[in-house]
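Engineer: Sharing a model prediction with you, sequence too.
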Amino acid sequence: MNPVLQAALATWEWRPSVLAVTFLAAAIYAAGWIGLRRQGRIRLAAWWRLAAYLLGLALLLAALLSFIDVYGALLLFMHMVQHVLLLMLVPVLLLWANPFPVLLYGLPVAARRAVIRFLRPEARFRRETRRLTHPGALYALYIGAIVLWHDTGLYNLAQGNGLIHDLEHITFFVAGMLFWWPVMGAAPRIHHPTSLAGRMAVLLLCVPPHVVIGALLSFVENPVYEHYLTVPRLWGMDVMQDQRLAGIIMWIPTGMMYIAGVVILLARHLNQAARRLGSGLDRNGVEAT
């Protein structure tokens, strides 16, 4: 086996708390998915939804337990890869699967009824949740988490304290899930539907903060985070090369992902409009040429 690959595989840290939560989420989803399939509700329990959900959980485990996390303590660019996974790729995959109905169906009946009771239109919990999770507030939380945890003092503190580092990861994942929730249109749909223009705008507004942080890391002449001056260097990469690569990841690929999201939203909208137009023509007995 390739020595680099062997070393990467050997660095996996099987943390019981992370494994327990992840496997519980997988088990509840699997139970709900199988139950819905048996009920013939194929649209909610499609194979592609199962694949997206499980891939999201797999990437979550990779971000938190694999060499990505271990090397993130030694290489800034690897830490940025971890942030991209927790803030973007994992939440998008999980929410693309629209997991809430499936997870709900996977719960015991008593727990399912309790959740439904909390989410009824007249329920106070639903009203307060809707008020606290306005899309504008979720955008502020998302960008605020990114800016806050890239502050030099807090970043260095997190690298030296395991509990604070775990809090950073939890903050990124929760902020990512909340931000992408209305953008993806996933259930539970307790807000008024965000317009296409609104969803596109909020994605585009995510680009400038990433550009600023990425440019700062790429173009400053001195190391931004003292932590990386105190750890061994890997792969012949010095501190500034590592920092510039981290800045490029924060700047270009991340920004392109938001722009890709805008393109996908627009393409889906045009496709749905074409379908509605086509069905309207069919109902009127008009053949398109």
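Structural biologist: That came through fine.
Engineer: okay, CA-based contacts and neighbour counts for the rest of this
Structural biologist: OK.
Engineer: what residues are up against the spatially most central residue of the chain?
Structural biologist: Closest to where the C-alpha atoms of the chain average out (C-alpha atoms, centre = their mean) is Pro91, at 2.5 Å. Contacts here follow C-alpha atoms under 8 Å, 6 or more residues apart in numbering; on that basis Pro91 touches Gly56, Phe173, Gly176, Met177, Trp180.
Engineer: State the distance from the fourth one to Tyr105.
Structural biologist: Taking C-alpha to C-alpha, to the nearest Å as the measure, Met177 falls 20 Å from Tyr105.
Engineer: Including secondary structure, could the contacts of Pro91 go into JSON lines?
Structural biologist: Putting these into JSON lines (DSSP: H, G, I helix; E, B strand; the rest coil) gives the following:
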{"residue": "Gly56", "secondary structure": "helix"}
{"residue": "Phe173", "secondary structure": "helix"}
{"residue": "Gly176", "secondary structure": "helix"}
{"residue": "Met177", "secondary structure": "helix"}
{"residue": "Trp180", "secondary structure": "helix"}
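Engineer: Out of those residues, grab the one that's most surrounded.
Structural biologist: With neighbours defined as other C-alpha atoms under 10 Å, the most crowded of these is Gly176; it has 27 neighbours.
Engineer: I'd like to know how many residues surround Gly278.
Structural biologist: 15.
Engineer: And it, how far from Leu266?
Structural biologist: The separation that Gly278 has from Leu266, given C-alpha to C-alpha, amounts to 18 Å.
Engineer: Surely Phe77 and Asp242 touch.
Structural biologist: Yes. At 5.9 Å, Phe77 counts as touching Asp242 under the criterion of C-alpha atoms under 8 Å.
Engineer: how far does the longest helix along the chain sit from the chain's center?
Structural biologist: In the chain, with assignment by DSSP state H, the single longest helix is helix 239-283. Centre-to-centre, helix 239-283 and its host chain are 15 Å apart (C-alpha atoms, centre = their mean, to the nearest Å).
Engineer: Against which helices or strands is that helix packed?
Structural biologist: helix 76-84, helix 196-204, helix 207-219 (3 or more C-alpha pairs under 8 Å, 6 or more residues apart in numbering; DSSP states H and E).
Engineer: List the buried residues for the second one?
Structural biologist: Of the residues in helix 196-204, those scored as buried under the neighbour-count criterion (16 or more other C-alpha atoms under 10 Å) are Arg199, Met200, Val202, Leu203.
Engineer: Can you say which two of the residues you listed are spatially most distant?
Structural biologist: The span of the buried residues of helix 196-204, defined through C-alpha to C-alpha, is set by Arg199 and Leu203 at 6.4 Å.
Engineer: Check it against this one:
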Amino acid sequence: MQITLRAIWAFISRPVVATVLHGAAIWIWHVPALFEAALQQGFLHYAQHASLLGTGLLFWWVLLPRPGREHACGNAVMHLFFTSLHTGLLGVLLVVSPKLWYPANAVGSDLWGLSPLEDQQLAGLIMWIPAGLIYGGAALLSVAFWIQTSSRRHQAPRSCASSNPHRFTSVFTGRCCQASFFSQLRYGLGNDGGSFMARCMSPLACSRRRT
């Protein structure tokens, strides 16, 4: 049972799957017949909100940048861009449609001084522009996180040498070693050179030699 649940979670937590599930929930529940049925039947109403909330949480949990998932930032930007496109398209359809999609949902629009069609157009506009800005902002956040973590990885090896010309990074351990390199060239490696190499291969940082 545990293995089955882990396999299911591993599958649905893939960025592609999470994006498709979230997009499918949005479009399916905006089909007029299903939307109207959800307004009339309590079970469908709860199912509608549960599926939209569940797939939305899954979508953002999978795609938002966090430590340990730097390599997935590029894919996250692509999925966020795709989601902004299809949700924006749905919003545009609601804005430009001359027909009221959800007549049963038009109750109360007059409280805001709007006709039912204007209320639908306003909802589509909100889905199109403000929601699109949220997806775009999340994509920019992912790009910034990606660039920041990448620059840190590239600067780490150089920071050792930039602080001191006699410091260098061991190719074996990736750690900073500090030694009198010119004295090694002056006297030759010999026996002392062997201990010098051993220190650089050690997980401990090399101490500075005095010549």
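Structural biologist: Noted; the coordinates are in hand. As the structure is a computational prediction, the values presented were derived from the model and not from experiment.
Engineer: that older thread, for the host helix or strand of the residue nearest to the centre of structure 1, grab the matching residue range in structure 2.
Structural biologist: Using DSSP states H and E, Pro91 of structure 1 falls within helix 90-96. Helix 90-96 of structure 1 corresponds to no residues in structure 2, going by TM-score structural alignment.
Engineer: After that helix, which helix or strand is next? Please name it.
Structural biologist: Following helix 90-96 of structure 1 in sequence, per DSSP H and E, is helix 100-106.
Engineer: now what about that next one, what contacts it?
Structural biologist: 25, 28-33, 35-36, 44-45, 112, 115, 186-188.
Engineer: With stretch 131-148 of structure 2 instead?
Structural biologist: By C-alpha under 8 Å, 6+ apart, stretch 131-148 of structure 2 touches 64-65, 70-71, 73-74, 76-77, 80-81, 83-85, 87-88.
Engineer: same thing but at 10 Å, please
Structural biologist: The contact list for stretch 131-148 of structure 2, computed with C-alpha atoms under 10 Å, 6 or more residues apart in numbering, reads 60, 63-67, 69-88, 91, 125-127, 130, 150-151, 153.
Engineer: what do you get for stretch 128-142 of structure 1?
Structural biologist: Contacts of stretch 128-142 of structure 1 (C-alpha under 10 Å, 6+ apart): 87, 119, 124-126, 144-147, 171-183, 189-192, 194, 198-199, 202-203, 205-206.
Engineer: if we go to 6 Å?
Structural biologist: Applying C-alpha atoms under 6 Å, 6 or more residues apart in numbering, the external contacts of stretch 128-142 of structure 1 come out as Ala175, Phe179.
Engineer: how long is it from one end to the other?
Structural biologist: 19 Å.
Engineer: counterpart of Thr87 of structure 2 in structure 1?
Structural biologist: So, by TM-score structural alignment, Thr87 of structure 2 is matched to His210.
Engineer: burial measure for its match, as a count.
Structural biologist: Neighbour number of His210 of structure 1 under other C-alpha under 10 Å is 22.
Engineer: quick one: it and Val239 of structure 1, what's the gap?
Structural biologist: 21 Å.
Engineer: what about the nearest residue to His83 of structure 1 once chain neighbours are set aside, helix or strand, and which?
Structural biologist: Using C-alpha to C-alpha, 6 or more residues apart in numbering and skipping residues adjacent in sequence, the residue nearest His83 of structure 1 is Phe172, 7.3 Å away. Under the criterion DSSP H and E, the helix or strand holding Phe172 of structure 1 is helix 162-184.
Engineer: in the superposed pair, what's the mean gap between that helix and structure 2?
Structural biologist: Superposed on structure 2, helix 162-184 of structure 1 shows a mean distance of 1.4 Å to its aligned residues (mean C-alpha distance after the TM-score superposition for structure 1).
Engineer: Now do the buried residues in that helix.
Structural biologist: For helix 162-184 of structure 1, using 16+ other C-alpha under 10 Å, the buried residues are 165, 168-169, 171-184.
Engineer: Identify the residue range in structure 2 corresponding to that helix.
Structural biologist: So helix 162-184 of structure 1 sits over residues 42-64 in structure 2, by TM-score structural alignment.
Engineer: Now tell me what touches the matching stretch from outside.
Structural biologist: Ala18, Thr19, His22, Ala25, Ala38, Ala76.
Engineer: In helices only, show me the residues you listed.
Structural biologist: Filtering those for helices - DSSP H - leaves Ala18, Thr19, His22, Ala25, Ala38, Ala76.
Engineer: Taking these, tell me the two that lie furthest apart.
Structural biologist: So, these by C-alpha to C-alpha: farthest apart are Ala38 and Ala76, at 31.7 Å.
Engineer: picking up where we left off before, taking helix 196-204 as reference, get the angle to the helix holding Phe172 of structure 1.
Structural biologist: 150 degrees (axes from the mean of the first three to the mean of the last three C-alpha atoms, to 10 degrees).
Engineer: Pull the distance from helix 162-184 of structure 1 to the chain's centre.
Structural biologist: With C-alpha atoms, centre = their mean, you get 8 Å for helix 162-184 of structure 1.
Engineer: any idea how far Ser195 of structure 2 is from Leu185 of structure 2?
Structural biologist: Applying C-alpha to C-alpha to Ser195 of structure 2 and Leu185 of structure 2 gives a distance of 15 Å.
Engineer: now do Leu140 of structure 2
Structural biologist: Taking C-alpha to C-alpha, one finds Leu140 of structure 2 at 50 Å from Leu185 of structure 2.
Engineer: Also Leu5 of structure 2?
Structural biologist: 61 Å.
Engineer: With Gly137 of structure 2 instead?
Structural biologist: 55 Å.
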